[in-house]
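Peer 1: Model the following, please.
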Amino acid sequence: MSKNLPFRIERPISATCERVFDAWTQDESTRQWLFRTLNGTLIDSANDPRPGGALAITEERNGEEARHDCHWIELERPGRLVFQFFDVPATLTLTPTDQGCRAVLEHEVDPDYAERTLQGWQGIFDGMINSMADVPEMIVRRRLQAPPSVVFPLFTDPDSLAKWWGPNGFRTVTHSMDFREGGQWIFTMHGPDGKAWENVVDYLEIVPNELIRFGHGEPDAIHFENRISFAPTNDGGTEVVLQLRFKTMERKRDAMPYAVPGGHQTLGRLAEQLGE
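Peer 2: Below is the predicted model:
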């Protein structure tokens, strides 16, 4: 059996330490994102924020019940939370920053499961940020088997984008594309119901095989900024992260019902295009 190794994940969050602490200690919050999966159905949840109290989520996944049972060990608002994670204690430390707070989660992990554990916690933090009504951003990510040198070009060519860009059932028609910093992509998205949406992308920053940052909106208004990063994984693949930042919380609330599922579906179509 492999000896456990230290594990650490750090995330900046655009919210106060108090707000993040409360998100972790309220059942109506954690039941939305803690140990949740994209296709799972919530069966039961518990969050009793006191030493010895339960922290649990039960989902139905592919017809089977999956249960995560943890319990609280220490709670010191607003800077420290300790809970039992499987058979090891996990410590979440929250430190104030100028932009909100920095969250650091630490525990031990079997080295054979380190990469899976990292991806799991990244998804959990993404879900928490997406669910927080006072943080004007949303995050969607997907791991792909192809390297960044293969994935990145599929975002730069209109013929490639026509094959996968957009949620399930949508069709993208490009009118013009100037893929460079300061350039624009103008296109129409046709929905399965026959409706059409005119889109404009203003490219702000491009780092080949690493990053595309752009403003996204309609011909008369940019509604949000999208930061798409391409990170190589240890197994030779790519982790693609979509980070959408909105100008106002109202914009985020309006977009929430379709932006996150639409982002997952879009990256799913990208994976299919890559033969995954």
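Peer 1: drop to CA atoms for contacts and neighbour counts, all remaining ones
Peer 2: Will do.
Peer 1: show me what contacts Glu60?
Peer 2: Gly40, Thr41, Leu42, Ile43, Ala66 (C-alpha atoms under 8 Å, 6 or more residues apart in numbering).
Peer 1: For Gln145, state which of these is nearest.
Peer 2: Gly40 (23.0 Å; C-alpha to C-alpha).
Peer 1: returning to what we had before: in a markdown table: the contacts of Glu60, plus neighbour count and distance to Pro89.
Peer 2: Output for the contacts of Glu60, formatted as a markdown table (neighbours: other C-alpha atoms under 10 Å; distance: C-alpha to C-alpha, whole Å):
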| residue | neighbour count | distance to Pro89 |
| --- | --- | --- |
| Gly40 | 17 | 26 |
| Thr41 | 16 | 27 |
| Leu42 | 17 | 25 |
| Ile43 | 13 | 25 |
| Ala66 | 17 | 21 |
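Peer 1: Second chain to compare with the first, below:
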Amino acid sequence: MTDKIEILNERLFPVDRETLFEAFADPAQLASWWGPEGFSNRIAAFDLRPGGTWLITMTVDNGTDFHNRWTFEEVVEGQMVRMTHHEPVHIFTLEMRFADEDHGARLSWRMLFDRTEENEQLEKFLHAANEQNFDRLERLLEQGDRH
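Peer 2: All right, here's what the predicted structure looks like:
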């Protein structure tokens, strides 16, 4: 047993791996799908390289802003991004892996949290929230023209 809480979501998308990766690597596309249902996003910084910073403000339907700060730890173009989420409140690591398969590209989304009582409460709804994130990404990819 690990001392970490792991949340894993995976989905096969009907696009090639490069298109799937670009939906994350392009801030304009990313802003349109990041987060669960009901959120809109403003990206103030997006420096996709090891040590780079990502600043995103997620706004929920009621107007509440959530300012998020990330650091990119490892980036393998078209294949993998590992980053640390610093704010607000919850510190965790997210690793996204992009892989070609017969009928599209698979995105594997692995979150690792320290095992705390608060994070154990988060675990109960994060898997479902991540699926909403994937739903939003799938809708973007279905639109075809993303620029």
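Peer 1: out of the contacts of Glu60 of the first structure, which one sits closest to Thr30 of the first structure?
Peer 2: Among these, Leu42 lies closest to Thr30 of the first structure (C-alpha to C-alpha), at 11.5 Å.
Peer 1: Excluding residues flanking it in the chain, which one is nearest that closest one?
Peer 2: Sequence neighbours aside, Glu59 is the residue nearest to Leu42 of the first structure in space, at 4.5 Å (criterion: C-alpha to C-alpha, 6 or more residues apart in numbering).
Peer 1: And Trp34 of the second structure, by the same measure?
Peer 2: In space, and not counting its chain neighbours, Trp34 of the second structure is closest to Asn133: 6.1 Å by C-alpha to C-alpha, 6+ apart.
Peer 1: What of His90 of the second structure?
Peer 2: Counting by C-alpha to C-alpha, 6+ apart, His90 of the second structure lies nearest to Asn119, which is 7.8 Å off, once chain neighbours are set aside.
Peer 1: My reading is that that neighbour lies in a helix. Confirm?
Peer 2: Yes. Assessed by DSSP: H, G, I helix; E, B strand; the rest coil, Asn119 of the second structure belongs to a helix.
Peer 1: who's in contact with Thr58 of the first structure?
Peer 2: Thr58 of the first structure touches Leu42, Ile43, Asp44, Ser45, Glu65, Ala66, Arg67, His68, counting by C-alpha under 8 Å, 6+ apart.
Peer 1: Restricted to strands, list those.
Peer 2: Those of the contacts of Thr58 of the first structure mapping onto strands are Leu42, Ile43, Asp44, Ser45, Glu65, Ala66, Arg67, His68, per DSSP state E.
Peer 1: Show me what the first one aligns to in the second structure.
Peer 2: With TM-score structural alignment as the criterion, Leu42 of the first structure lines up with no residue in the second structure and falls in a gap.
Peer 1: Verify the contact between Leu42 of the first structure and Arg61 for me.
Peer 2: No. Taking contacts as C-alpha atoms under 8 Å, Leu42 of the first structure lies outside contact range of Arg61: 9.1 Å.
Peer 1: Report the secondary structure element holding Met96 of the second structure.
Peer 2: strand 92-101 (DSSP states H and E).
Peer 1: now for the next helix or strand after that strand, which elements pack on it?
Peer 2: Following strand 92-101 of the second structure in sequence order, the next helix or strand is strand 104-114 (DSSP H and E). Contact here means 3 or more C-alpha pairs under 8 Å, 6 or more residues apart in numbering; DSSP states H and E; on that basis strand 104-114 of the second structure packs against strand 4-13, helix 17-25, strand 92-101.
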